[in-house]
Structure formats: C-alpha cells, structure tokens
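Participant: Mind folding the following:
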Amino acid sequence: MLDERMVERFTLVERTAREQEIKKSRFIAVAGPVEDEAAAKAFIAALSDPAASHNCWAWRLGQNYRFNDDGEPGGTAGKPILAAIDGQGLDYVAVVVSRWFGGVLLGSGGLMRAYGGTAALCLREAEKMALVDNVSGTVACGFSELTLVQARLGSLSGVQVGVQAFTDTGAILSVSAPKPEAGNVGELVANLTSGRSVMHWKE
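Facilitator: From the prediction side, this is the model:
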C-alpha cells in the first residue's frame, strides 16, 4: 500500500548567497539545490574559496547527509549548517559557509551560532519550491486501448509514460506519477480499459 500521508518538503529554486560579519570575521553562505551526491560534491568544490580560512559545508539528500568542519573545532560548523537545512524542512540542498578569520576568537558556542546563523539567514531568504515524491509502476494494455491510455495519462500533470515492452496482445507501459496522484492514475487506467488493465506500483 502507498502511504500518501507525507510531510511536505522543499528545495531551493536557485543558488543564493548571504554575507555577514561577526566579531571581525567575515562569513559568506552559499546555498543551492543539488540532485545527487556527485552534484553536492561538485557544488562544494566550486563554491569553496581557497582564500578563506575555512570552507565548512553540509548537504541533505533524503536520508543521506554529510557535513564537514574544515579545521574548525569538531561540531562547531558542519553540524550547525546541517541543522539550518533540516530546521527549514529543506531537502536536496547543499550549503557552503566560508569564513575569513578576523583575529577575534569566537569560542565553540560563538562558532556554532555564526555558521548555523549565516546558513539559516541564507536559506530563509532563498526562494523555495515543494518537492514531490514520485512513484513508478507498470501497466499492461491491449493494442486497442494503448493509444488512449498513453494519451490520457500523458496529459496529466507530473505523469510520465513510456513503452517498456511490446507483447503479443499489446504493450507494457512504464508510468511515473506523483505519489499523491497514484490512486487517481490507477482509477483512470481501470476506467479507460473497463477494468482489463490494472496499475502495478512498486513499493
């Protein structure tokens, strides 16, 4: 069974940067959407400034996450940045906070507030969009109904349809749909084929 009770998650529309000065140290946070771990690593590599004293970062990709203190005391930079991401319900997001040391020590608490606060400021002001979980499945259709089913499903927002394989009697279609719409898609397929075709969703 598909559980449609989802916590709504958001990602960023585009890259955003914010800067602030804290006790003579300069902090710049850059946040952006990332599709996967490779994209997150590329984002961090591209946005880390070699001239900065530290380039601390964090990213969240569903259940996967990473963070790094880049030489700052353990737990004072990467983890607060990740907390800023999670605190705003964001996913598929990477954040780099670069620091130029200004000569005044901030202490552990001060560093946590500086890194986490700069990341949070950047993320709060960034434009966001809802993330939609998709579910994929297959349905077998006869030749007489194939074109109609493809056309009707393909016209639905967020639904993608492709031919996975042809059979002697028709074709097996691969279907991807937003999880909340899965029930409606299955019902539409059943109605279009008078119950002869049944959507099979992958768990």
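
Participant: From now on I want contacts and neighbour counts done on CA atoms only, so please keep to that.
Facilitator: Will do.

Participant: could you pull out the strands for this structure?
Facilitator: Defined through DSSP state E, the strands belonging to the chain, from first to last, are 9-12, 16-22, 25-33, 54-61, 64-68, 93-100, 128-131, 134-142, 160-166, 170-178, 200-201.

Participant: Among these, show me which one is buried the most.
Facilitator: Burial of the strands of the chain is given as mean neighbour count (mean count of other CA atoms under 10 Å); strand 93-100 ranks first at a mean of 28.

Participant: to compare against the first, here's another:
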Amino acid sequence: MEYITVRAEGSDQFIEKKSRFIGSCKPVKTEEEALEFIAGLKTKYWDANHNVYAYILREGNIQRFSDDGEPQGTAGIPVIDTMKKSGVTDAVIVATRYFGGILLGGGGLIRAYSHTASIALGAAERVRMKQCLKLGISCSYDSYGRVQAIVPECGGIVDGTEFTDKVTISMHMEPELLEGLMRRLADATAGRAALERAGEEFYPLPVE
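Facilitator: Just a heads-up that it's a prediction; the model follows:
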C-alpha cells in the first residue's frame, strides 16, 4: 500500500511579464489542515491580487480548488491538474499572484499557474509513502559490522541503534525485501542474528 505526497512545506517563485507568482505547498491530512494553510497564506500575502489554491486528500477522496478572482478555468484547474499529473495527494498548494500590469491572457494564465504549482511541488519534494515493516535486529558486537553493512545493501533503512550487552538495530524496509535480508543475515552471522517484527508504518521513500 503506497501513495505519493510531499515531504515538507516549501515555496518558490518566478516573474512572468512583471507579475510575481509564488507557489507554496504543504503536506496535509485533513481538510481543516488544508484550509488553515490557505488562510495563513492569505493573511501573509494579504496585498496580493490573487491567492489561488487547490488540495487533494486521500481521506474522503476530497478535491477542491479556487480561482480566487482569476477568469474561470485559468487558475485553480491548472493547479489541481498539475497535482493530479504528478500523482500527489494529501497536499495543498497556494498559488499567489501579484499583478504586474500586463495581461497574460487565458493561455498565459494557465501556463503560469501550472508552472507555479510545479515549482511548489519541487520545493516541497515529492515522496512515495509506503507501508513498510518495522524491524529489530539483535546481534553480537562481533557481528555488528557485517550486519550494519547488510541492512542498506538489502534496501533497509536504519532508524536507530542501541548498544547494551548486545547491539539492537531498529530499521524499516519494504515488505518484499524482507526475504533477501533474512538470507543475508543468516549467511553472515551463521543464523545468530535475531530479527523481530515490530509492526508496520508508512515511511517516505524516493519517487521512482
């Protein structure tokens, strides 16, 4: 089970025929969070001509957008279409425009708002959220060096390491990679490394 969202809040901007466009993006889980982000940017950019927005949420399959005074179909739709094409969900984008005195026309507005959404997504960094296995590996100090090297080689990501009378590595990995890890651990430690499952959780992974 996986989906694509953005890693963190980010923003970027550009100038198009003297109009300044600012794209701001943030990961959100609920409509309340999305609306709070939109309201905050409308306050921050209170003197802007337009604060166009769009958001897509997994929960309830919610999709909303607003042209915020721009000609119908030239602002909110290009923003949400850009989000859809990138596969992003659980995210909100606000595209702010300070009008520079030169009309862009319908096609120009569509291109400008699409680009604003694209740079906002780039600033927030798309990630693939996947349900991964949370694992714990216990091994001796003698085996630690080999085990530590094997985990990333098998696609695992170390979350923490505890040193007591033994070494315990906390990690997560995609479920389909577990079998390969188990084989490598058994070979490297003669079966002495203990591997325990600690549940499942969504983790950010690179977008392929």
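
Participant: For the two chains, what TM-score is obtained?
Facilitator: With the length set by TM-score structural alignment, normalised by the length of structure 1, the two chains reach a TM-score of 0.62; 137 aligned residues with a CA RMSD of 2.3 Å.

Participant: can you list the strands of structure 1 in CSV and add distance to residue 85 of structure 1?
Facilitator: As requested, these are arranged in CSV below (distance: least, CA to CA, whole Å):
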stretch, distance to residue 85 of structure 1
strand 9-12, 10
strand 16-22, 13
strand 25-33, 10
strand 54-61, 7
strand 64-68, 10
strand 93-100, 7
strand 128-131, 12
strand 134-142, 22
strand 160-166, 30
strand 170-178, 24
strand 200-201, 31
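
Participant: do you know which of those strands lies nearest residue 153 of structure 1?
Facilitator: strand 160-166 (6.9 Å; CA to CA).

Participant: and that closest one, what does it pack onto?
Facilitator: With contacts defined as 3 or more CA pairs under 8 Å, 6 or more residues apart in numbering; DSSP states H and E, the secondary structure elements packing on strand 160-166 of structure 1 are helix 143-154, strand 170-178.

Participant: hmm, 10 Å instead?
Facilitator: If you count contacts as 3 or more CA pairs under 10 Å, 6 or more residues apart in numbering; DSSP states H and E, strand 160-166 of structure 1 packs onto strand 134-142, helix 143-154, strand 170-178.

Participant: would CSV of these with distance to residue 84 of structure 1 be doable?
Facilitator: Formatted as CSV, the entries for these read as follows, by distance: least, CA to CA, whole Å:
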stretch, distance to residue 84 of structure 1
strand 134-142, 26
helix 143-154, 38
strand 170-178, 27
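
Participant: What are the buried residues along stretch 68-79 of structure 1?
Facilitator: Along stretch 68-79 of structure 1, the positions that meet the burial threshold by neighbour count (16 or more other CA atoms under 10 Å) are 68-69, 72, 76-79.

Participant: what about it, how long is it end to end?
Facilitator: Stretch 68-79 of structure 1 stretches 8 Å from its first residue to its last (CA to CA, to the nearest Å).

Participant: so that stretch aligns onto which residues of structure 2?
Facilitator: Equivalent residues of stretch 68-79 of structure 1 are located at 66-77 in structure 2, counting by TM-score structural alignment.

Participant: And residue 105 of structure 2? What does it align with in structure 1?
Facilitator: Matched by TM-score structural alignment, residue 105 of structure 2 corresponds to residue 107 in structure 1.

Participant: Verify the stated contact: that match with residue 73.
Facilitator: Yes: using CA atoms under 10 Å, residue 107 of structure 1 is in contact with residue 73, at 9.1 Å.

Participant: Excluding chain neighbours, give the residue nearest to the aligned partner of residue 131 of structure 1 in structure 2 in space.
Facilitator: Aligning on TM-score structural alignment places residue 131 of structure 1 opposite residue 129 in structure 2. Taking CA to CA, 6 or more residues apart in numbering, and ignoring the residues beside it in sequence, residue 129 of structure 2 has residue 204 as its nearest neighbour in space, at 4.5 Å.

Participant: Could you give the secondary structure assignment for the one you found?
Facilitator: Classification of residue 204 of structure 2 into helix, strand or coil gives strand, according to DSSP: H, G, I helix; E, B strand; the rest coil.
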